[in-house]
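In: have a look at this fold, sequence not included:
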């Protein structure tokens, strides 16, 4: 299969493009009060076109993916276009998606990027890795793509998290066309796949050697995970999954589990609000139930675990972003049970697409808007 690597705009393919300069350190809301923490909401960058993910370079720059435009590097308020990206299919929910640094980035320089790849058959979620030379991606390597091209272009999942053993998890949505595919164990759709950092399949994946399963599958029966995080204290992998109408879930992702979608769901049909047509029940033996259901609807995207001294009162808490809800939920988890939830920033930044803790210990938030922003929570 032939792969080409360039930004969609041919005029920018080999050149650095200065996007613009925005006011850095702009406090947009002072002294936000919460149950245990006061903070200022600071806008780091604005004018971003539907930003999807943020990663933090050791030199202090941020890399931000824009779903339909590609990627920018942000330094002291200046946004510079990153070139050398792969061809990506920016239609509907697809485009340039997640960006994550390798845990040993300072030694190997690898950046991992997910995106929607398209041709006449439809689109698939895909994963590459590359290095950054100035503002250009070089040494680009394709690592993985889902094994079924699909129309229409939605439910890509496409979040990536590295585990403590050096392998990575990538989420893949059910693609929105035929939800029962999430129960097809030969189809990557509706699953979490586990890969070595070079894209190969780990020997200890739960279904390796079983011809009834795609060997990359780590867990399945999921709808559209757009938030996933490793808890540094426990090693647990937490994920937030979109339901249909209702049924948004917080799940503890463990190897070999079937999370039930769409055979079981707490959500309803979009149009009729009746039971989801492909569902048999709300609960079923052998299918793992969510740890927590978000009520009312959150439309979850972005998930972070707080372990920063700057937010000591939130240590170990989950921060789950919400698109439709335009808020963040702070979740207190004990013994794998959510015992408390607090609403943060309701309506303050718009649709929350990503939530991450930066290496400086601050919390960063991306708003999914045509004029989106990168924000930082600075405790008082």
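Out: Good, I have the coordinates. What you see is a predicted model; the values in this text were computed from it and never measured.

In: alpha carbons only for contacts and neighbour counts from here, please
Out: Will do.

In: could you report the neighbour count for residue 163?
Out: Other residues near residue 163 come to 18 when the count uses other Cα atoms under 10 Å.

In: state the distance from it to residue 375.
Out: Using Cα to Cα, to the nearest Å, we find residue 163 at a distance of 26 Å from residue 375.

In: helices of the stretch 101-250 of the chain, start to end?
Out: Secondary structure of the stretch 101-250 of the chain (DSSP state H, counting those that start in this stretch): helices located at 105-108.

In: I'd guessed residue 91 sits against residue 156; true?
Out: No. Judged on Cα atoms under 8 Å, residue 91 makes no contact with residue 156 at a distance of 11.7 Å.

In: ok, these two, which is more surrounded?
Out: Between residue 91 and residue 156, counted using other Cα under 10 Å, residue 156 has the larger neighbour count: 30 against 15.

In: now that one: closest residue in space, sequence neighbours ignored.
Out: In space, and not counting its chain neighbours, residue 156 is closest to residue 173: 4.6 Å by Cα to Cα, 6 or more residues apart in numbering.

In: and here's the other structure:
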């Protein structure tokens, strides 16, 4: 039990530091952990567009999603070498409202953007699958003003979960397969984490989705569906990592 705890504890610290390093612009420094561990902190990568998921892969590299840049990066934590595996800019059906200022007309950026990332446990041994979650559509993109239903709903975006194949030779993510493209999203409380875990010996993909900020700010008139079992919002959703034989192959 002690060895297991130590491994998880150190891994979590490493990922926490990795996240910090991707954001920080400070010079090299020393961080002391809760058990007096000493870590030399240095900048691994910089100028990323809002890094969101940071996953330490079986290839000893960091896999990172840039939530506003809509890119997936693979970063060598030793050298800082960064490879862009995928650029999803063309899959985003609305502009960078956060960069348009007054020209956006008050339209919001969704909370997140390109967020969740999960690597299949057999990524390098026969199942080179990478799972991504991103917001791709905004209901009010072509509407005047904010594009939100301020008096009878809120700001309605839509997201999708997609499986890609990792091509090691070309260092690219290819062959997208959509697992689900009807996931409600919002300008607030979207959630977005993806992880893979076994249930009764079978691997499943889990996705956490928020309650869309229902009841507050620009979503004050949006209904909170967190307690309704037949609606995605405010839940942990489970998907197959590979298609099965029924109609909803990944459900």
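Out: Structure received. Not measured: the values here are computed from a predicted model.

In: got a TM-score for the two of them?
Out: Overlay of the two chains. TM-score (TM-score structural alignment, normalised by the length of structure 2): 0.60; 177 aligned residues with a Cα RMSD of 3.0 Å.

In: grab the nearest non-local neighbour of residue 322 of structure 1.
Out: Among residues not flanking residue 322 of structure 1 along the chain, residue 300 sits closest, at 4.5 Å (Cα to Cα, 6+ apart).

In: let me redo that: residue 136 of structure 2
Out: Nearest non-adjacent residue to residue 136 of structure 2, counting by Cα to Cα, 6+ apart: residue 92, 4.5 Å away.

In: before we move on, back to that, so who does the counterpart of the residue nearest to residue 156 of structure 1 in structure 2 touch?
Out: When structure 2 is aligned by TM-score structural alignment, residue 173 of structure 1 is paired with residue 210. Contact analysis of residue 210 of structure 2 by Cα atoms under 8 Å, 6 or more residues apart in numbering lists 189-192, 233-235.

In: next, count neighbours for residue 21 of structure 1.
Out: 16.

In: contacts only, for it.
Out: Applying Cα under 8 Å, 6+ apart, the residues contacting residue 21 of structure 1 are 77-79.

In: ranking by neighbours, what's the top pick from those residues?
Out: Most neighbours among those, by other Cα under 10 Å: residue 79, with 25 neighbours.

In: can I assume that one sits in a strand?
Out: Yes. When classified by DSSP: H, G, I helix; E, B strand; the rest coil, residue 79 of structure 1 is found to be part of a strand.

In: that one maps to what in structure 2?
Out: Aligning on TM-score structural alignment places residue 79 of structure 1 opposite residue 82 in structure 2.

In: the residue nearest to residue 322 of structure 1 against residue 241, yeah?
Out: Yes. Residue 300 of structure 1 is within contact range of residue 241, at 6.6 Å (criterion: Cα under 8 Å).

In: higher neighbour count, these two?
Out: It is residue 300, of residue 300 of structure 1 and residue 241, that has more neighbours when counted by other Cα under 10 Å, with 33 against 27.

In: map the more buried one across to structure 2 for me.
Out: Alignment note: residue 300 of structure 1 maps to a gap in structure 2; criterion TM-score structural alignment.

In: can you give me the distance of residue 300 of structure 1 to residue 135 of structure 1?
Out: Look at residue 300 of structure 1 and residue 135 of structure 1: by Cα to Cα, they are 31 Å apart.

In: before we move on, what about residue 239 of structure 1?
Out: Distance check for residue 239 of structure 1 against residue 135 of structure 1: by Cα to Cα, it reads 32 Å.

In: same thing with residue 363 of structure 1?
Out: As defined by Cα to Cα, residue 363 of structure 1 lies at a distance of 25 Å from residue 135 of structure 1.

In: and for residue 353 of structure 1?
Out: For residue 353 of structure 1, the distance to residue 135 of structure 1 equals 24 Å [Cα to Cα].

In: do the same with residue 97 of structure 1
Out: Separation of residue 97 of structure 1 from residue 135 of structure 1 (Cα to Cα) stands at 18 Å.

In: more neighbours: those two, which one.
Out: The neighbour comparison of residue 97 of structure 1 against residue 135 (other Cα under 10 Å) goes to residue 97, with 30 against 18.

In: from residue 84 of structure 2, how far out is whatever residue of structure 2 lines up with residue 117 of structure 1?
Out: Using TM-score structural alignment, the partner of residue 117 of structure 1 in structure 2 is residue 136. The gap separating residue 136 of structure 2 from residue 84 of structure 2 is 20 Å, by Cα to Cα.

In: before we move on, what about residue 90 of structure 2?
Out: Separation of residue 90 of structure 2 from residue 84 of structure 2 (Cα to Cα): 15 Å.

In: so for the two, which residue has more residues nearby?
Out: Using other Cα under 10 Å as the criterion, residue 90 of structure 2 and residue 84 rank with residue 84 on top: 16 against 9.

In: ok, the more buried one - contacts?
Out: Neighbouring residues of residue 84 of structure 2 by Cα under 8 Å, 6+ apart: 71-74, 172.

In: how do those look in structure 1, which are kept?
Out: Contacts conserved in structure 1 for the contacts of residue 84 of structure 2, counting by both residues aligned by TM-score structural alignment, their matches' Cα atoms under 8 Å: 72-74.

In: and the strands in the stretch 51-200 of structure 2?
Out: For the stretch 51-200 of structure 2, applying DSSP state E, counting those that start in this stretch gives strands covering 51-56, 62-66, 71-75, 82-87, 114-119, 129-138, 157-167, 172-185, 191-199.

In: return the most buried member of the ones you listed.
Out: Mean neighbours per residue, mean count of other Cα atoms under 10 Å, is largest over those for strand 114-119, with a mean of 26.

In: so that strand matches what in structure 1?
Out: Strand 114-119 of structure 2 maps onto residues 96-101 of structure 1, going by TM-score structural alignment.

In: mean deviation of that stretch from structure 2?
Out: Here stretch 96-101 of structure 1, set against structure 2 after superposition, deviates by a mean of 1.0 Å using mean Cα distance after the TM-score superposition for structure 1.

In: what comes into contact with that stretch?
Out: With Cα under 8 Å, 6+ apart as the test, stretch 96-101 of structure 1 has contacts from 52-57, 63-71, 88, 90, 110-116, 158-161.

In: hmm, 7 Å instead?
Out: Residues outside stretch 96-101 of structure 1 that contact it (Cα atoms under 7 Å, 6 or more residues apart in numbering): 52-55, 65-68, 70, 88, 110-116, 158-160.
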